[in-house]
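# coords please:
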Amino acid sequence: MSAAPSPKEPARSTASPVAPGTSAPDRALLRKVALSSLLGTVIEYYDFLLYGTMAALVLGPLFFPESDPTVGMIAAFGTLAAGYVARPVGGVVFGHFGDRLGRKKMLVLTMVLMGAASFLIGLLPTYDSIGIAAPVLLVLFRVVQGIAIGGEWGGATLMVVEHADARRRGLWNGVMQMGSPIGFLMSTLAVTATTLLPREQFLSWGWRVPFLFSALLLAIGLYVRISVSESPLFRQAVDAQHQQSSDRPRLPLMEVLRRPRALVLACAVGIGPFALTGLISIFMLTYATGIGYATTDVMNGLIATSFLGLVAIPLFSALSDRLGRRGVVLGGAVGVVVSAFPMFALVDSGSPGLLIAGMLLGQLVQSAMYAPLGPLLSEMFGTEIRYTGASMGYQLAALVGSGFTPLIAGGLLSGPEGMRSAPLSLLAIVCGLVTVLAIWRIAETRGKDLSSPPLADAPSTSVREKGVDA
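Okay, the predicted model is just below:
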């Protein structure tokens, strides 16, 4: 329990938005920053998810004909590069320059890269028109998308967290993180609208319209994003180093790797939520249709989980401002352990309604684990390496969790009829336990002064080390 401050010494408040002695954040500016990050996240996920949906419907036959084995190899490499490598690479590259040059510049660049890549996909001639150049260019644009989305999350999160009052970081970050379900819903609606066209028109030009629509989204997003100011914490760190004639880390990545404990814990705490995302949003279509559900049943479930995410993510993120990041994440991780078998029992019921109920149950506990990650990971690293550290932790968790979980889950589907989902439940439980162990070893970060420490550090938690007022 903290001792009361003496009359001669004013109490230190954790409400400071950036550092002791700074003024409260401008509400209008903070709203603009949150809107900018929200729009950027919407655009990034709209474009990124749109490609995945269109790839299943039309991009395969138009760009990767089975008659050409070389094209098949390009398709396999492109999927690997974009899905498993490009996002972490984007986190490292944009994290480096975001820590060196500023958050705002990198966010403008990630938005331009994503919007331009999607727009160019909408203009790209097919294999029948330009041959093997078509799939090569398509894969190139997809890799650019992966790099862009890898840099977007860290910058968007930091702009909100470093502008916000310490007591409301979770709340404002929750607004930004709504961009993911909104982007999914927008891409789903865009694809649904174009598939209403006659098949010939859809194949000839209809599929291009959602990609070309990215240009309009890009224009709106850039208009808002360019008008926001640079992170006050980043400016403060640069000014302090100039005054002290000290050098900033030339390679933020090396500073993160020099003391890797924080990075390992940041990655591990995200394994649970990303693994559940892999099982619900990516693998569920394969699994559920394999046991007799119609594709539309699963799509209805995915839309329902997106609407739940729109509500649950900001609520759990705001709740972490009151209960702490650890409490909310730990509650979600324990929820995975408890609900994994009931969730898949609902999916295995054969009822479309119970299928959706099972997916919603999974989404609820996933949101509890995922929602506080933005402020939590940001508060685990110092300003000079925060973009790099938070981005690497997040993207590596996405790589291990969402990237490999569907592959592992597919290899586990070899049990007897009626028991096929048991390994999937166990997989979810194991990943949930990884998050439990990681969050147990991370000190509570809620209300932390983001102007220090200068380098990465994530001490193990104890009653004496919690670093926030009880």
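# only C-alpha atoms for contact and neighbour calcs from this point on.
Will do.
# Now for the residue positioned nearest the centre of the chain: which residues touch it?
Residue closest to the average C-alpha location in the chain (Cα atoms, centre = their mean): residue 153, at 5.9 Å. Taking Cα atoms under 8 Å, 6 or more residues apart in numbering, we find residue 153 in contact with 41, 391.
# for the one 5 residues further on, same thing?
With contacts defined as Cα under 8 Å, 6+ apart, the neighbours of residue 158 are 103, 231, 378, 386, 387.
# cutoff 7 Å now
The contact partners of residue 158, by Cα atoms under 7 Å, 6 or more residues apart in numbering, come to residue 378.
# same check, this time on residue 328
Contacts for residue 328 (Cα under 7 Å, 6+ apart) come out as 320, 368, 369.
# from the chain's centre, how far out does the strand or helix carrying it sit?
Secondary-structure assignment from DSSP states H and E places residue 328 in helix 325-347. The chain centre lies 19 Å from the centre of helix 325-347; the measure is Cα atoms, centre = their mean, to the nearest Å.
# Tell me how far the closest residue to residue 324 other than its chain neighbours lies from residue 133.
Spatially, and ignoring its direct neighbours in sequence, residue 324 is nearest to residue 446 (5.5 Å; Cα to Cα, 6 or more residues apart in numbering). Distance, residue 446 to residue 133, by Cα to Cα, to the nearest Å: 51 Å.
# Another sequence for comparison is provided below:
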Amino acid sequence: MSAHHPNGGPLTPTGTIASSADRRRVAIATVVGTTVEWYDYFIYASAAGLVFAQLYFEPAGPGLGTILSFLTVGISFLFRPLGAFLAGHFGDRFGRRIVLVVTLILMGAATVLIGLLPTYAQIGAAAPILLIVLRILQGVSAGGEWGGAVLMAVEHAPRDRRGLYGAMPQIGVPIGLLLASAMLAIMNAVFPGDAFLEWGWRIPFLFSIVLIVVGYWVRRRVEESPVFTEIAERKERTSAPVVRLFARFAPLVVLAALVFAGNNAVGYMTTGGYVQNYATNPDGPVGLDRGAVLWAVTASSVTWLVSTFIAGWLSDVLGRRTTYIIGWVAQGAALFALFPLVNTGSAALLALGLILLTIGLGFTYGPQSAWYSEMFPASVRFSGVSISYAIGAILGGAFAPTIAQWLQQTTGSSTSVTWYLVGMTAVGLVATLLLRDRKGINLRPTAEAEQSEGIYAWER
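Model prediction:
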């Protein structure tokens, strides 16, 4: 007897639903929801590079205050695995949709509260402590968000278009960066100088209330993933999916995490606020206007969006692994051009450097949803995808801005930062080469045996 989706439509042989209307609804919901989540996340990271050192860590002085500000960005990554473990456990047991709604609300609430948080000058040491607590809540939410959005998109997609549909939650990330940078740039123009420091920076955080309402409404209208629906109908839900994941697929989790680490470390040069701080620091080698830098980051987020979408589509043609390899080469080449362009002191050349970088970033990000979903068996897929992503974020972007800041201050040169990022790119490339491309593999729970074999490049 064939399995059915809750809306009554039959499942295809790959565990997807035939209705194109349902697929469009899922695609829109994953883009909107992921955009809201990452807007909130990036607003914090950008503010950490621009204002938090002055408002919350001023007693530490400008140099150490900046490092402490970036550390709060990284601390949240340490709690992403907690969010991923919780989301993976409940997502594999109770479904993808409920996790997406809960993570959206948690992220939005933390963001709004940051926008209302008093500064160090107002309440003393309690201010940075509360800031860190709210950032941790953002980390827990981010750890659970991505896996659910990815599986909703890919598990609804046709077999030959998983890369394209999987790119939908991926482009929500650059859209979130675009909105975050644009909002801060607008606030910087409307409230220049001290007005921006006093309360202009808070408005983008408070604006999250509107985005939460929109994201919640959109996500509530999406049907549950057809693959999970079939798992539930067959009563094959795993009671402890995380335990089973590490018992059988620990090397896969590590390699998948390293793939993402190579992308994430480089991406967090802008999404983590490092480039914004480096380029605007009046005591640094560049000293550009804050507004010009924010608009340059906004422009580069557009090319990141486009390259991510193209890479997702191209991975359906060339394969996930090949598309990734192209991306690693492009990313590595762009890194050698980035800081020479930034150090010219030209806002236009800064934008060019970031635009070149985002091409490689998009190609090492666009195929990720489809590739990760095709790596893990159905019964542990949510756990595997979420936890690999969270661990990769810790190894990659968590402390990349802090490491870059320390390297630059210690050596007095951006060259050391370049080599650090090239090294992370090489790690991602090697991990990619050790994994097999499984484009088009059957995702349904009935194909669990097939999904558990032929994962690594050395297997024949």
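# re earlier: so is the equivalent of the residue nearest to residue 324 of structure 1 over in structure 2 in a helix, a strand, or just coil?
Superposed on structure 2 with TM-score structural alignment, residue 446 of structure 1 falls opposite residue 439. At residue 439 of structure 2 the chain is in coil, as set by DSSP: H, G, I helix; E, B strand; the rest coil.
# Not counting residues beside it along the chain, what's closest to residue 215 of structure 2?
Per Cα to Cα, 6+ apart, closest to residue 215 of structure 2 is residue 33, 5.1 Å.
# what does that neighbour align to in structure 1?
For residue 33 of structure 2, the aligned residue in structure 1 is residue 40 (criterion: TM-score structural alignment).
# Could you measure from that match over to residue 462 of structure 1?
38 Å.
# what's the answer for residue 273 of structure 1, then?
In terms of Cα to Cα, residue 273 of structure 1 sits 24 Å off from residue 462 of structure 1.
# Specify which residue of the two has the higher count of neighbours.
More crowded of residue 273 of structure 1 and residue 462, by other Cα atoms under 10 Å: residue 273, with 32 against 13.
# Trace that one over to structure 2, please.
Using TM-score structural alignment, residue 273 of structure 1 sits opposite residue 263 in structure 2.
# what about its match, which helix or strand?
Residue 263 of structure 2 belongs to helix 241-271 when assigned by DSSP H and E.
# In that helix, which residues are buried?
241-242, 244-245, 249, 252-271 (16 or more other Cα atoms under 10 Å).
# related to what we said a few turns ago, got the contact list for the match of residue 446 of structure 1?
319, 320, 374.
# what would those residues look like in CSV with distance to residue 151 of structure 2 and neighbour count?
Listed next are the contacts of residue 439 of structure 2 as CSV, based on distance: Cα to Cα, whole Å; neighbours: other Cα atoms under 10 Å:
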residue, distance to residue 151 of structure 2, neighbour count
319, 19, 20
320, 16, 30
374, 10, 25
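# now the spatially closest residue to residue 344 of structure 2 that is not a sequence neighbour: how far from residue 280 of structure 2?
Distances taken as Cα to Cα, 6+ apart put residue 286 closest to residue 344 of structure 2, at 7.2 Å, once the chain neighbours are dropped. Distance of residue 286 of structure 2 to residue 280 of structure 2, given as Cα to Cα: 7 Å.
# cool, and residue 19 of structure 2?
According to Cα to Cα, residue 19 of structure 2 and residue 280 of structure 2 sit 50 Å apart.
# Could you check which of these two has the larger neighbour count?
Using other Cα under 10 Å as the criterion, residue 19 of structure 2 and residue 280 rank with residue 280 on top: 22 against 13.
# what about the nearest residue to residue 387 of structure 1 once chain neighbours are set aside, how many residues close to it?
Nearest residue to residue 387 of structure 1, sequence neighbours excluded (Cα to Cα, 6+ apart): residue 95, at 4.6 Å. Around residue 95 of structure 1 there are 30 other residues, counting by other Cα under 10 Å.
# do residue 160 of structure 1 as well
Residue 160 of structure 1: 30 neighbours (other Cα under 10 Å).
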